[in-house]
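Q: here are the coordinates; sequence isn't available:
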């Protein structure tokens, strides 16, 4: 990379960071203050649109009562939210490592610190939502947690941002639908509205890092980033709905999880949630080649 290109890249980063910092200062929420956690749960309202629940359209779904369907939606949202916490903590670790490497007087670093503060509030918000609805913080399986310890070590450059973008933008696509759905619990809609507003800044920042990083990557680095992005994205999608949620409504977790994996309605939902980020990753050169079976298995590319 030439000296001129490096200077232009830093200047572009600084302009974006300065703009995002101003946005962060102008509009942010404190979930401990801005959400009424004591508001009553509304009887009969859903936590998750029925057509987005993993078993929707299956024989198991047809045999469930309306109450069981609402309860399953609640537990699936708790699983997705607690996985959101898990991936936000990984993101914060990676951002803190970047803070060490860059000029602490720069707007670029100041915005990374602002994003970390946002993610701390979001993790608190998701945790309190699970607690308010009486659902466990399922999170990913223990073995995924162990594997994920390596991500802040191996996740460097554009693939680190790209993998986290998959988690962020899949949630964002889901939450944009939720926040406008009046059939859902008011608390669910408020949590989603806050996250969508603040996550838009994070997506802008991460997308720029991906584009700039891939523009400067050589052939070997491009293959590495493509492979790591696919692997992490597969685990993101695999973990969204923990099989333990099915036991909460009296179903056999193994049987129900298999039905969900084979459910064309749920695969269509996964594809819909990932449609926008997959278009971006493809344009950035991060999709293709030997990684395609993983993308298909994750439900982000149609079989």
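A: It's in. Since the model is a prediction, treat every value here as computed from it, not as a measurement.
Q: make it CA atoms for all contacts and neighbour counts henceforth
A: Fine.
Q: and the longest helix seen in the chain, what does it pack against?
A: Residue-count comparison of every helix in the chain, with assignments taken from DSSP state H, identifies helix 66-101 as the longest. Packed against helix 66-101, as judged by 3 or more Cα pairs under 8 Å, 6 or more residues apart in numbering; DSSP states H and E, are the following elements: helix 107-132, helix 151-154, helix 158-179, helix 244-247.
Q: list the buried ones in that helix?
A: By 16 or more other Cα atoms under 10 Å, the buried positions in helix 66-101 come out as 69-95, 99.
Q: cool, and stretch 269-286?
A: Those buried within stretch 269-286 under the rule 16+ other Cα under 10 Å are 269-275, 277-278, 280-281, 284-286.
Q: output the residues you listed in CSV; the columns should cover distance to residue 189 and secondary structure.
A: Shown next, in CSV, are the buried residues of stretch 269-286 (distance: Cα to Cα, whole Å; DSSP: H, G, I helix; E, B strand; the rest coil):
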residue, distance to residue 189, secondary structure
269, 19, helix
270, 20, helix
271, 22, helix
272, 19, helix
273, 17, helix
274, 20, helix
275, 22, helix
277, 22, helix
278, 25, helix
280, 27, helix
281, 28, helix
284, 32, coil
285, 35, coil
286, 33, coil
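Q: and the comparison structure, right after this:
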């Protein structure tokens, strides 16, 4: 769908173009009602759904090896099987930690989004339902980290404070673009994880729950971002392009905390370099982001400086 509105149009006024584009969007209340129905049928309580008392299984991964940052690097080829599995445990903990950080930001963005809306609308009710989902997810990720025996891996102080700014001043389309960035890449990785029998059963259970519930969150965010981009003034559309590109750059840097490498006995500087230079790693990250980048391109967010920032993040070729 083309959402760009240009002064060159001679067949329709700007208002008519907007109305045509809005006509292609799903009705906001209808989308919310369907998502509420799905939530009622397919929501989970991780505290009772998962077996937290089961011991970890020897020789099983905490994340598929092909998705690890050092897979198929010279360092990887020197590591023992036990050290590789240990790396998977710490990278899974790092991803869960960034997931909690991101979901806390997302919950605040959602409350800001609905603050001025009709509190009895289905759209608002679904936003509150999603916030409840994210609360459960954050607790689930924290409990998984503890159960694995790995430490938490908070983002850097600079990124922590940047998140504080974003959740306070982000415009509505910028909020949903950032939401999709945090949701879709991890969702793609988790879809590779939950059916993988090489992975710890608890981790597979956690990712299964997250994938099922996150599909609704992605639908909600995509529909709302489409709607917002159709109506956004030019300055806000450009700001969203730049902010989403910068968010992609930050996200790609924060994805794996470098302390992971130190904690598994690797040379931190060399590990960071090899992960950064790994062609396999670049392919994984771009593949994980492709569905999202295609969508953002479709709605007009992959242009100019914003696109260059996405390329510099490594998430877009």
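A: Now that the structure is in, tell me what you want to look at. Worth saying up front: this structure is predicted, and the values here are computed from it rather than measured.
Q: which residue numbers in the second structure go with the longest helix of the first structure?
A: Counting by TM-score structural alignment, helix 66-101 of the first structure pairs with residues 81-116 of the second structure.
Q: how much distance is there from that stretch to the middle of the chain?
A: Taking the mean of its C-alpha atoms, stretch 81-116 of the second structure sits 8 Å from the chain's own mean (Cα atoms, centre = their mean, to the nearest Å).
Q: count of neighbours near the counterpart of residue 243 of the second structure in the first structure?
A: When the first structure is aligned by TM-score structural alignment, residue 243 of the second structure is paired with residue 228. Applying other Cα atoms under 10 Å, we find 22 residues neighbouring residue 228 of the first structure.
Q: ok so, going back, ok, the buried residues of stretch 269-286 of the first structure vs residue 213 of the first structure, which is closest?
A: The shortest distance between residue 213 of the first structure and any of these, using Cα to Cα, involves residue 284 and amounts to 9.6 Å.
Q: measure that closest one to residue 95 of the first structure for me?
A: The gap separating residue 284 of the first structure from residue 95 of the first structure is 21 Å, by Cα to Cα, to the nearest Å.
Q: before we move on, what about residue 186 of the first structure?
A: In this structure, residue 186 of the first structure and residue 95 of the first structure are 32 Å apart, going by Cα to Cα.
Q: hmm, back to that, just the helices and strands packed on helix 66-101 of the first structure: most buried one?
A: Here the criterion is mean neighbour count by mean count of other Cα atoms under 10 Å, and of these the winner is helix 158-179, at a mean of 23.
Q: now the angle from it to helix 66-101?
A: Using axes from the mean of the first three to the mean of the last three Cα atoms, to 10 degrees, the inter-axis angle of helix 158-179 of the first structure relative to helix 66-101 is 150 degrees.
Q: okay, the very next helix or strand once past helix 158-179 of the first structure sits on what stretch of the second structure?
A: If you walk from helix 158-179 of the first structure toward the C-terminus, the next helix or strand you reach (DSSP states H and E) is helix 186-215. Residues 201-230 of the second structure are where helix 186-215 of the first structure aligns, taking TM-score structural alignment as the criterion.
Q: please state the offset of the matching stretch from the chain centre?
A: Going by Cα atoms, centre = their mean, the spacing between the C-alpha centre of stretch 201-230 of the second structure and its chain's C-alpha centre is 9 Å.
Q: also stretch 301-317 of the second structure?
A: For stretch 301-317 of the second structure, the distance between its averaged C-alpha position and the chain's averaged C-alpha position is 17 Å (Cα atoms, centre = their mean).
Q: distance check, residue 305 of the second structure against residue 66 of the second structure.
A: Applying Cα to Cα to residue 305 of the second structure and residue 66 of the second structure gives a distance of 32 Å.
Q: residues in contact with the residue nearest the centre of the first structure?
A: Nearest to the centroid of the C-alpha atoms of the first structure, with distances taken as Cα atoms, centre = their mean, sits residue 167, at 2.5 Å. Residue 167 of the first structure makes contact with 84, 87, 233, 236-237, according to Cα atoms under 8 Å, 6 or more residues apart in numbering.
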